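# Okay, predicted coordinates and the sequence, questions at the end:
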Amino acid sequence: MSKPARSGGGADDPSPTREKLHLKPQVVRIEVLGDEKVGKTSLICSLVSRHFSEKVPSVLLNVQIPAEESDENVIISITDTSSRVSDLMRVTNASKRSDAILLVYDLTRPETFQRLRRWLDFIAKNKEIPVVLVANKVDINAVTPTTDGPYASQVRNLVNTYPVRDQQLQVLGCIGLAAVAFGLTQFCVFGEQFVVSEVECSAKNFTQVAQAFFLAQKAVLYPVAPLYNEKKRQLQPKCLKAIKRTFRLYNRDRSGILSREELNEYQYDCFGVRLLGTEIDTLMEYLSSEVPSGVAPDRNGLFVEGFIYLWWLFIDRNRPESGWQVLRSLGYNNDLHLEIPPERIQLSPYEEDQATQLTGQAVDFLTNLFRQFDANKDNNIAEDEVEAIFSICEDEAAPWHTCSAISSPLLYETTLVDGKPTLSLPVWLACWSFVAQENPQKLLETLFYLGYNDKLFPAIEFVKSVLLKSPFLGMDAWSRSLTRKVNKIERNVVSCYIFGSPESGKEHFVHTFIGQIDALLVDDDQFIVRAIGAVPDRDSTKYLFITEALSDDEIELKADVLVLVMNPLDESSKMFVEELDKQLPAAIPRVVISYKPEVQDEAETETKAEEGGDEEELAKEETLGDFSIDATLKQYTTSIKCHEARSVQEEAAQLIVATALR
């Protein structure tokens, strides 16, 4: 199969093609149960050899039909069973290993039907599994029940006892008596049970024997329950999510419309054939009449609503195999869980002095994704648009909320647009850069869901960090100092650890850094302040991650720069910084910040004014205070005075980054 074209067509195109995942052929294990002499063994022999013998073994050994002899390219493993009480444990174990069960009874012996309830109870206790009821020996001129006879009522009661949904047992097929009783000639739904078309088996004449096993196989390979709720005639939530993801993967130009060309690529990738132009015209005409909002103007493609309706139509008309063919090609299992190949989320070996960050192709992919969901094209995306992006992932939360073992939330700057908090593109990329460094496996997993093909374009790269672990105890600081002289930090995320006394205002400083000056501060010792933001650095952008330390080892291993915050109006906070500066590792650069929250400054001025203070006297006190602060800061190598929000977001942030990178 030729590779579908990528938008742009260049070798460095960051919009990867959808990778097709080939699942291994399945093994469908079918167990044949029923009373003695109902013809279980004869049914298996007739299927395999197309020959009927009056003399067959009491129980056959396990029979396997190879994949090349199956239309579905699956191995069929059939287990015959004994009806003797002494073999009950063996039968139980076989049931637990099976994927489907043929429950056989004899049309000429009504008592075998009466004992079906016992068999169904036995199956229900062992495993939730699809069951096909098989009426054998139709070739014998037996009197079969009619739709209005008392026996038909028993069949109806039996099937109603074992509903399909939310119960332990699935009666997917009722071949023979149940079908006769209900007078069905095609697949239909009765209440909450599956009842298939009228089929009566004869092992002797080979009548409908293959059909019985096919129904069991189909129930395993193409289960309807994960896709569709027959009672409500609605797609299941997991199925709906998988369909939306499929649409997203094939909408390669990210227009929100699956064009005719993209629809044909989908058709060819999943089913191996392309549609003719006239066939697409017919499809668009039909969908326009059924779901007008799902078809693009001039019938040039489908919106996601039209694509979803197309899936619903196939499944509602008993064509679940079409949906499963697509889902399995994309890597979904029977529970609609996306099985990501292990090699796609395994990291290559890397050195201790290296860290992970996004590659240029991954940044381009995420930038294009941002612009796709930026509905009003103002370079901001609202929270509901962020939710829409991750709605196709198994974990629908943004990865920066779940990638860390620390429960405290990651803070970042949001801007109110039309009364809604939004993320700018730099903040969006900052959050992703945090995930790349904090949990690269989570990054790869999320990108896989979003359609990024890491095999074609690696999403992460390894860059130099700052610490080379010394083999000698107590030499970490020396090793780190030497490393800093030899190598500069190459990664784009700068890890900053912040310190300060409770009176220092460090939490307020962090909130000011992300533009949340009026944010409600959490007074909780268990709450770890963590924030990330974009900071311009010469001709590039760095992402400053500010956090509190949980241990001394964490500082040694991860800190690029330390920030010590003092409140110029609080002597205890100054003393705290002075003592801490002596204790922290000398090899790690640091910035001492005199921080005076604007709200605190305004409150103090208002208080003094209310007390009748003279304006000149107040100005003189402020000048003397500034001299005192300047004198305090001079004793530190790198320091800055931040008494307004702008200086935190600009001068202080840039100084912290520059200090880490110098």
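Cool, the structure landed.
# From here on, just use CA atoms for contacts and neighbour counts.
Will do.
# For the helix or strand where residue 278 lies, list every residue counted as buried.
Taking DSSP states H and E as the definition, one finds residue 278 inside helix 277-290. Across helix 277-290, burial judged by 16 or more other CA atoms under 10 Å covers 280, 284, 287-288.
# Which SSE is immediately downstream of the longest helix seen in the chain?
Taking DSSP state H as the criterion, the chain has its longest helix at helix 615-633. Reading on from helix 615-633 to the C-terminus, the next helix or strand found by DSSP H and E is strand 639-642.
# Who are the packing partners of that next one?
With contacts taken as 3 or more CA pairs under 8 Å, 6 or more residues apart in numbering; DSSP states H and E, strand 639-642 sits against strand 590-595.
# Give me the residues contacting the strand it packs on.
Outside of strand 590-595, the residues within contact range by CA atoms under 8 Å, 6 or more residues apart in numbering are 504-506, 509, 561-568, 629, 633, 636-643, 655-656, 659-660.
# just checking, next helix/strand downstream of it?
helix 598-610.
# Now do that next one against helix 615-633, angle only.
Using axes from the mean of the first three to the mean of the last three CA atoms, to 10 degrees, the inter-axis angle of helix 598-610 relative to helix 615-633 is 140 degrees.
# just to revisit the earlier point, for the longest helix of the chain, which outside residues touch it?
Applying CA under 8 Å, 6+ apart, the external contacts of helix 615-633 come out as 568, 592, 594, 608, 639-640.
# which residues touch residue 654?
Neighbours of residue 654 in contact, by CA under 8 Å, 6+ apart: 535-537.
# Who wins on neighbours among the residues you listed?
residue 535 (23 neighbours; other CA atoms under 10 Å).
# which SSE is that one in?
strand 530-537.
# C-terminal to that strand, what's the next element?
Per DSSP H and E, strand 530-537 leads on to strand 540-547 as the next helix or strand towards the C-terminus.
# and the next element down the chain from that next one?
helix 552-558.
# And that following helix, what's buried?
In helix 552-558, counting by 16+ other CA under 10 Å, buried: 555-558.
# Same list as before, these that is, but in a markdown table and with distance to residue 292 included.
Shown next, in a markdown table, are those (distance: CA to CA, whole Å):
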| residue | distance to residue 292 |
| --- | --- |
| 555 | 59 |
| 556 | 61 |
| 557 | 58 |
| 558 | 55 |
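# if we can go back for a sec, which residues touch the helix holding residue 278?
With CA under 8 Å, 6+ apart, helix 277-290 has contacts from 260, 294-295, 299, 301, 306, 310.
# another structure for you, compare them:
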Amino acid sequence: MPRDVRILLLGDPSVGKTSLIMALVTEEFPDFVPPRAEEITIPAEVTPEHVPTHIVDYSAAEQNEEALHAEIVRSNVICVVYSVDKQESVENITSYWLPLIRSKSPKKPVILVGNKIDLEATESLPSLTEAVLPIMDEFLEVETCVECSAKTLMNISEVFYFAQKAVLHPSEPLYSAEEKQLKSACISALTRVFTVCDYDKNDALSDRELNDFQCRCFNAPLLPNALEEVKETVRRNLEGGVTEKGLTLIGFLYLHLVFIQRGRHETTWTVLRRFGYDLNLQLQSEYLEPSLTIPAGCMLELSGIGVQYLRDLFHQHDVDLDGCLSTREQQRMFELCPHLMWEAQNLLHSVNCSALGYPTLDGFLSYWVIQAMTNHRLLFHFLAYHGYVHGDTDTQLTAVKVKAVNPDDQSVLHCAVIGNDVHCKSLFMHQFVNPAYPASDSSHSEFACRSVTVGKTPKHMVLRDTKLDEVATSVPYHAAVVLVDTSSAQSIEDALDAQEQLGSTTPILFVAVPPQVTRVDAEAAPNHGLKIKHNFIPGNTQSEQIFQALARLAHNPTINTGKEASSSWLSWSGKAALLVGIPLAAAYVIYRYRASS
């Protein structure tokens, strides 16, 4: 919506430009009319659209052509005034005024104002239709024509209302007068509105969906008889505009075409603005990305409202009700977006997916949990494209909440994964989200997230592949897991560094991982002093115990992790063999898979 409207009045001398302005302001015909009225500003609170309006007069007697040209460029809309009793003033509209306006400011909206309608008509004067229709056919920038009388105050306020309307609700971006059709940009915008409001995704707006749309845009439902009248109008004039399911897309577009052709541009603009569009039919930057400040030491989470909205969106698009989003369902979801907002290939390694690699509900929510924490712009854009709304508020800020790092009051637990073996970290994170899927060489992802239950409270836990020197500068962590190869002196040294750097600020869970060498030095680290209670075996379902322990530690940092009596590789591998009930050689097979990658 423009911040203000600037209306310029032009026309031949003595057609009544100044009288119109003075009659509007004083609500009476002036006894004395000066050569030119001073600029008038009408406050927002007294205008129909609540936008400040400036009214500017032009006088050839007091201003030169340079000033005229500058005012034409500066104005938002121009009223060309003529006198209904002076044929010459009508002729000058096309011979001088409209060509001048077109040359200085092409496509500037114009209102033709026929003043002095109070004078008795004579047979020699053309009617409004005869005088104006040919002009409107030739000059498409002419929005409308209004006849009025400054003397009797007839239609004075209407003149300025239509001028304001031409700025705030222009027809040019919506409608092609030559083709008498909606423009493609308008069709695209209204198609998005239709799709957003089609909750059940059956390509039709039911009575309930139409009423929800009506309430959202106009703050009032359609009465049952009015709703039937609307559908009957479409049914009579457009085959396929209404089906047994409801109003179709072509029917929805037809209604807006009728509104515009009848001069009710404001109806369509009210809808478009409610769904975030500016005068260029682009989504406004404020609509896509409302301003948000995240203080240091805090992180952004989805709010309960945001989670429920995304949950509903998932179910809307899961048309086959199989609990996951197929490739076609994902494509349908992103039809409203200018681009895909995730790489489906990488989802498998960062969130929970079905056996076919499709994101489950938990995987879908987990993805947006990650984005809220790391890239809330993407989350805000996604919600905006889908027409996010909560109550009377369209802003996406209600879908998130800024939280200080306090595990007791946190719906998301953020954990760093530290270790000097990138592949081992990838296996660990992959097992967290998709244990049934074999990891591949390309399975590395910076994040892994899924829901966990701590006590009886459901939360999401995000694992983040993190270098030790990044922990202090990254988003705050609730806990860290350090993966230790107890056969490697370097790995042990790195783990001890992590313990020294993080021990006072971030609780740590140490986890032993398979070695990187075939020959094991049993004396490599018998006295390293690390408290290792867990052993990670890729592919072993008992790894879930590690993730549950990490969640408990992140939720309650005071947990004492204890000290394992022996943490050498020989002790570790022996326990692993007992756990899975297979020979020790199984660990070597895992190592061979690791070493060959």
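Happy to help now that I have it. This structure is a prediction, so every number in the text was calculated from the model and none was measured.
# TM-score for this pair?
In this superposition the chains share a TM-score of 0.68, using TM-score structural alignment, normalised by the length of the second structure; 537 aligned residues with a CA RMSD of 5.4 Å.
# and which of the contacts of helix 277-290 of the first structure is nearest residue 227 of the first structure?
The shortest approach to residue 227 of the first structure among these belongs to residue 310, at 13.5 Å (CA to CA).
# What distance do you get for the residue mapped onto that closest one from the second structure to residue 218 of the second structure?
Aligned by TM-score structural alignment, residue 310 of the first structure pairs with residue 255 of the second structure. Applying CA to CA, to the nearest Å, the value for residue 255 of the second structure to residue 218 of the second structure is 16 Å.
# more neighbours, the two?
The neighbour comparison of residue 255 of the second structure against residue 218 (other CA under 10 Å) goes to residue 255, with 18 against 14.
# secondary structure class for residue 102 of the first structure?
Using DSSP: H, G, I helix; E, B strand; the rest coil, the structure places residue 102 of the first structure in strand.
# Counterpart of it over in the second structure?
Under TM-score structural alignment, residue 102 of the first structure pairs with residue 79 in the second structure.
# ok, now which ones touch that match?
Contacts of residue 79 of the second structure (CA under 8 Å, 6+ apart): 7-10, 110-113, 163.
# Show only the entries of the residues you listed found in strands.
7-10, 110-113 (DSSP state E).
# Can you add neighbour count and distance to residue 94 of the second structure and give the residues you listed back as TSV?
Output for those, formatted as TSV (neighbours: other CA atoms under 10 Å; distance: CA to CA, whole Å):
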residue	neighbour count	distance to residue 94 of the second structure
7	26	20
8	24	18
9	26	16
10	27	13
110	28	12
111	23	13
112	26	11
113	27	14
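# tilt between the strand holding residue 535 of the first structure and strand 540-547?
Relative orientation of strand 530-537 of the first structure versus strand 540-547 (the same axes, to 10 degrees): 160 degrees.
# Then residue 146 of the first structure would be within a helix, right?
No - Residue 146 of the first structure: not assigned to a helix; according to three-state DSSP it is coil.
# residues near it, how many?
Residues near residue 146 of the first structure, counting by other CA under 10 Å, number 15.
# Would you mind measuring from the spatially closest residue to it that is not a sequence neighbour to residue 151 of the first structure?
Excluding the flanking residues, the one nearest residue 146 of the first structure by CA to CA, 6 or more residues apart in numbering is residue 181, at 6.0 Å. In this view, residue 181 of the first structure and residue 151 of the first structure are 8 Å apart by CA to CA.
# Between these two, which has more neighbouring residues?
Neighbour count, other CA under 10 Å: between residue 181 of the first structure and residue 151, residue 181 has more, with 22 against 19.
# Surely the more buried one and residue 154 touch.
No - using CA atoms under 8 Å as the test, residue 181 of the first structure is too far from residue 154 to be in contact (9.4 Å).
# Tell me the one of the buried residues of helix 552-558 of the first structure nearest residue 450 of the first structure?
If you rank the buried residues of helix 552-558 of the first structure by distance to residue 450 of the first structure using CA to CA, residue 558 comes first, at 29.6 Å.
# these two touch, right, that closest one and residue 495?
Yes - Residue 558 of the first structure lies in contact with residue 495 (CA under 8 Å); the separation is 6.8 Å.
# Report the buried residues of stretch 301-317 of the first structure.
301-304, 306-312, 315-316.
# likewise stretch 562-578 of the first structure?
Neighbour-count burial for stretch 562-578 of the first structure [16+ other CA under 10 Å]: 562-569, 572-574, 576-578.
# Show me the strands in the stretch 51-200 of the first structure, by range?
With DSSP state E, counting those that start in this stretch applied, the stretch 51-200 of the first structure shows strands at 63-65, 75-80, 100-106, 130-136, 170-175, 188-190, 193-195, listed in chain order.
# could I get these as TSV with distance to residue 601 of the first structure?
Shown next, in TSV, are these (distance: least, CA to CA, whole Å):
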stretch	distance to residue 601 of the first structure
strand 63-65	82
strand 75-80	77
strand 100-106	74
strand 130-136	72
strand 170-175	71
strand 188-190	73
strand 193-195	72
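# These: which one's closest to residue 440 of the first structure?
strand 75-80 (37.9 Å).
# and the angle from that closest one to strand 100-106?
40 degrees.
# So what's the gap between strand 75-80 of the first structure and the chain middle?
34 Å (CA atoms, centre = their mean, to the nearest Å).
# ok now stretch 87-98 of the second structure, how far from the chain's centre?
The answer for stretch 87-98 of the second structure is 47 Å, by CA atoms, centre = their mean.
# got the contact list for that stretch?
Identification of contacts with stretch 87-98 of the second structure by CA under 8 Å, 6+ apart yields 10-12, 15, 80, 82-84, 125, 131, 135, 139.
# buried set for that stretch?
Going by neighbour count (16+ other CA under 10 Å), the buried part of stretch 87-98 of the second structure is 89-90, 93, 97-98.
# before we move on, back to that, SS state for the match of residue 310 of the first structure?
Look at residue 255 of the second structure: counting by three-state DSSP, its state is helix.
# how far away is it from residue 170 of the second structure?
17 Å.
# Tell me which stretches of the stretch 201-350 of the first structure form helices.
Shown for the stretch 201-350 of the first structure, the helices assigned by DSSP state H, counting those that start in this stretch span residues 209-221, 237-250, 260-271, 277-290, 304-316, 320-329.
# So residue 490 of the first structure sits against residue 465, correct?
Yes - contact criterion CA under 8 Å: residue 490 of the first structure and residue 465 qualify, at 6.8 Å.
# who has more neighbours, the two?
residue 465 (24 against 16).
# any idea what that one aligns with in the second structure?
Checking TM-score structural alignment: residue 465 of the first structure goes with residue 405.
# if you skip the residues just before and after it, what's nearest to its match?
residue 298 (6.0 Å).
# The one you found is in contact with residue 477, isn't it?
No - using CA under 8 Å, residue 298 of the second structure is not in contact with residue 477, being 10.0 Å away.
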